[in-house]
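> How does the following fold in three dimensions:
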Amino acid sequence: MRAVLAAPPPTLLVLAKAPVPGRVKTRLTPPYSPEQGAALAGAALADTLAELGRVPAGRRLLVLDGEPGDWLPPGWQVVPQGSGGLDQRLVAAFAAAPPDAPALLVGMDTPQLRAEVLAAPLAAAARGGVDAWYGPATDGGFWALGLARPGRALAERLLLGVPMSTDRTGAVLLERLSAAGLTVRHLPRLTDVDTAASAAEVAALAPDGRFAACWREFRTARQVTG
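Sure thing, here's the model as predicted:
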């Protein structure tokens, strides 16, 4: 019981791009305009930050490519993203986390994420014997990665050279986790918002969020002008 009470609260990391037209959600164009794609990205990011604000944490770090705006809620510290490919930027994100507490990183592409999905497995009483947390995505990638003992060296070992944005990304990462001898707790499989079809699917899964409201607004506008 004393060990559970003394366990440090986790660090939550969100890797994101500022919602600037032409720089985010470019695969949504067409049918969406760059401005609409950015609005959907901003809504997805807002939903993600709000939901993670409900997960007990010691620190909340937004690892951001770009400048924060009035969409940033209180309680989040902004950390600039590192340079290089996605694998290098993921390593830099984990390197920004305190090494003495578990760290879990998610992206901005799963606005249907609910706090309970992370709060339960990250609770101190549930962390015994767990070295890593892994959230698979339906496209073969991953939407979450957590490390019980984060740090640059381990992150480099796990992530550098993993082919990103392919249908094998998640499988390769799981192989790395296994080869490192880590005990992995699997999180639910989620769909990333990458295309118009996946945007519609995610909006239906979380109809009360900002993302779904934004998606409905644009759908209605297309129907009126179509």
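
> use CA for all of it now, contacts and neighbours both
Fine.

> any idea where the strands of the chain begin and end?
For the chain, the strands defined by DSSP state E cover 11-17, 59-65, 77-80, 103-106, 132-136, 142-147, 184-186.

> Tell me what angle the second one forms with strand 11-17.
Here strand 59-65 points in a direction 20 degrees away from that of strand 11-17 (axes from the mean of the first three to the mean of the last three C-alpha atoms, to 10 degrees).

> hmm, who's touching strand 59-65?
With contact meaning C-alpha atoms under 8 Å, 6 or more residues apart in numbering, strand 59-65 is reached by 10-18, 75-81, 93.

> Which parts of this structure are helices?
Under the criterion DSSP state H, the chain contains helices at 2-6, 34-52, 86-95, 115-122, 152-159, 169-179, 196-205, 210-225.

> Dump these to CSV, plus distance to residue 108 and mean neighbour count.
Listed next are those as CSV, based on distance: least, C-alpha to C-alpha, whole Å; neighbours: other C-alpha atoms under 10 Å:
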stretch, distance to residue 108, mean neighbour count
helix 2-6, 31, 10
helix 34-52, 5, 23
helix 86-95, 13, 21
helix 115-122, 14, 17
helix 152-159, 19, 17
helix 169-179, 17, 17
helix 196-205, 13, 17
helix 210-225, 11, 15
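
> Which one, of those helices, ends up nearest to residue 133?
Nearest to residue 133 among the helices of the chain is helix 115-122 (8.4 Å), distances taken as C-alpha to C-alpha.

> elements contacting that closest one?
Contact analysis of helix 115-122 by 3 or more C-alpha pairs under 8 Å, 6 or more residues apart in numbering; DSSP states H and E lists no helix or strand as a packing neighbour.

> tell me the angle that helix makes with helix 34-52.
Angle, helix 115-122 to helix 34-52, by the same axes, to 10 degrees: 50 degrees.

> Centre of the chain to helix 115-122, how far?
Its chain's C-alpha centre and that of helix 115-122 lie 14 Å apart, by C-alpha atoms, centre = their mean, to the nearest Å.

> run this one through as well so I can compare:
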Amino acid sequence: MSTLLVIAKEPRPGRVKTRLTPPFIPEEAATLAAAALADTLAAVAATPATRRVLVLDGAPGPWLPPGFDVVPQVAGGLDERLAAAFAGCDGGPALLVGMDTPQVTPDLLTVDFADCDAYFGAAEDGGFWALGLAAPDPALLRGVPMSTPVTGAVQRARLTDAGLRVRELPRLRDVDTAADARAVAAAAPGSRFAATLARLTAATATTVPTVPTVR
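Coordinates of the predicted model:
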């Protein structure tokens, strides 16, 4: 593997994980996003690669481990930003992931293009959590409708229509809603994300006022 790409937003309240509010307040949603990003970056840092790149909307924070190049996201829709991320790989093999799947592991991210041209990791919500290209071509992403129930199907069809040999990665669940957060935390009980969710859930439970029972 030559390049591992992570595309992410700086975890600032009100800008990330807005579908977690409610039940969480924006500051808590941003804390969960930071934990998910930290887990993702840790998995990438532990995966063999020639280069590791964080393609970031915002500014780096304490969640960023050493060993990453940080490049800003370009303007435009998500398809344009993903295309630009691959364009920066100078034509070498690359695997791109987002910050919404803190359950990823180095084993999942270690891919070999010896017998294929692309890797595709579908997400349960109809999108995709990973895309690997042996010879990155930004045109494979431009124009793909993002954040829709058919995003993954359209993106995968782009690969096969281009004649690429595609290997499937396991289907994973993105963290978008509170139900997603609970399911992902259960799938990765030792993660920062799971610990953060447990702490915030416990704190919320202790602050909910009780209603006296009328007898």
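
> hang on, the earlier thing: make TSV from the helices of the first structure and add distance to residue 22 of the first structure to it.
Below are the helices of the first structure laid out as TSV (distance: least, C-alpha to C-alpha, whole Å):
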stretch	distance to residue 22 of the first structure
helix 2-6	46
helix 34-52	5
helix 86-95	18
helix 115-122	30
helix 152-159	27
helix 169-179	25
helix 196-205	16
helix 210-225	17
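
> Can you say which of the ones you listed is nearest to residue 70 of the first structure?
Closest of these to residue 70 of the first structure is helix 34-52, at 10.4 Å (criterion: C-alpha to C-alpha).

> any idea of the angle the closest one forms with helix 196-205?
Using the same axes, to 10 degrees: helix 34-52 of the first structure against helix 196-205 is 40 degrees.

> Where in the second structure does helix 34-52 of the first structure fall?
The counterpart of helix 34-52 of the first structure in the second structure, using TM-score structural alignment, spans residues 26-44.

> ok, average deviation of the matching stretch from the first structure?
With mean C-alpha distance after the TM-score superposition for the first structure, stretch 26-44 of the second structure departs from the first structure by a mean of 0.4 Å once superposed.

> Touching, residue 29 of the first structure and residue 37? I think so.
Yes. Counting by C-alpha atoms under 8 Å, residue 29 of the first structure does reach residue 37; the two are 7.0 Å apart.

> So residue 57 of the first structure versus residue 169 of the first structure, what's the distance?
Per C-alpha to C-alpha, to the nearest Å, residue 57 of the first structure is found 28 Å from residue 169 of the first structure.

> Likewise for residue 112 of the first structure?
Residue 112 of the first structure is 21 Å from residue 169 of the first structure, by C-alpha to C-alpha.

> which ones are touching the residue nearest the centre of the second structure?
Centroid check for the second structure by C-alpha atoms, centre = their mean gives residue 98 as the closest residue, at 2.2 Å. Residues near residue 98 of the second structure by C-alpha under 8 Å, 6+ apart: 6-8, 129-130.

> what's the farthest-apart pair in those?
Pairwise distances across those (C-alpha to C-alpha) peak at 12.9 Å, for the pair 8 and 130.

> who's more crowded, those two?
A direct count of neighbours by other C-alpha atoms under 10 Å for residue 8 of the second structure and residue 130 places residue 130 higher, at 24 against 20.

> Isn't the more buried one up against residue 111?
No. Residue 130 of the second structure is beyond contact range of residue 111, at 11.2 Å (criterion: C-alpha under 8 Å).

> Now do the shared contacts for the two.
Here residue 130 of the second structure and residue 111 have residue 119 as joint contacts, going by C-alpha under 8 Å, 6+ apart.

> Spit out the contact partners of the equivalent of residue 203 of the first structure over in the second structure.
Using TM-score structural alignment to pair residues, one finds that residue 203 of the first structure aligns to residue 185 in the second structure. By C-alpha under 8 Å, 6+ apart, the contact set of residue 185 of the second structure is 103, 191, 193-194, 197.

> Return the distance of residue 185 of the second structure relative to residue 202 of the second structure.
In terms of C-alpha to C-alpha, residue 185 of the second structure sits 14 Å off from residue 202 of the second structure.

> how near is the closest residue to residue 43 of the first structure other than its chain neighbours to residue 196 of the first structure?
Nearest in space to residue 43 of the first structure, with sequence neighbours left out and distances taken as C-alpha to C-alpha, 6 or more residues apart in numbering, is residue 211 at 4.7 Å. Distance, residue 211 of the first structure to residue 196 of the first structure, using C-alpha to C-alpha: 13 Å.

> wait, isn't residue 137 of the first structure in contact with residue 145?
No. Assessed by C-alpha under 8 Å, residue 137 of the first structure is found out of contact with residue 145, at 11.3 Å.

> For the aligned partner of residue 189 of the first structure in the second structure, which non-adjacent residue is spatially closest?
Mapped onto the second structure by TM-score structural alignment, residue 189 of the first structure lines up with residue 171. Counting by C-alpha to C-alpha, 6+ apart, residue 171 of the second structure lies nearest to residue 122, which is 4.9 Å off, once chain neighbours are set aside.

> That neighbour matches what in the first structure?
Using TM-score structural alignment, the equivalent of residue 122 of the second structure in the first structure is residue 136.

> Isn't that match up against residue 143?
Yes. With contact defined as C-alpha under 8 Å, residue 136 of the first structure and residue 143 form a contacting pair (6.0 Å).

> Identify the contacts common to the two.
Common contacts of residue 136 of the first structure and residue 143, defined by C-alpha under 8 Å, 6+ apart, comprise residue 190.

> Which residue in the second structure aligns with residue 166 of the first structure?
When the second structure is aligned by TM-score structural alignment, residue 166 of the first structure is paired with residue 148.

> okay, now its match: neighbour count?
Neighbourhood size, residue 148 of the second structure [other C-alpha under 10 Å]: 13.
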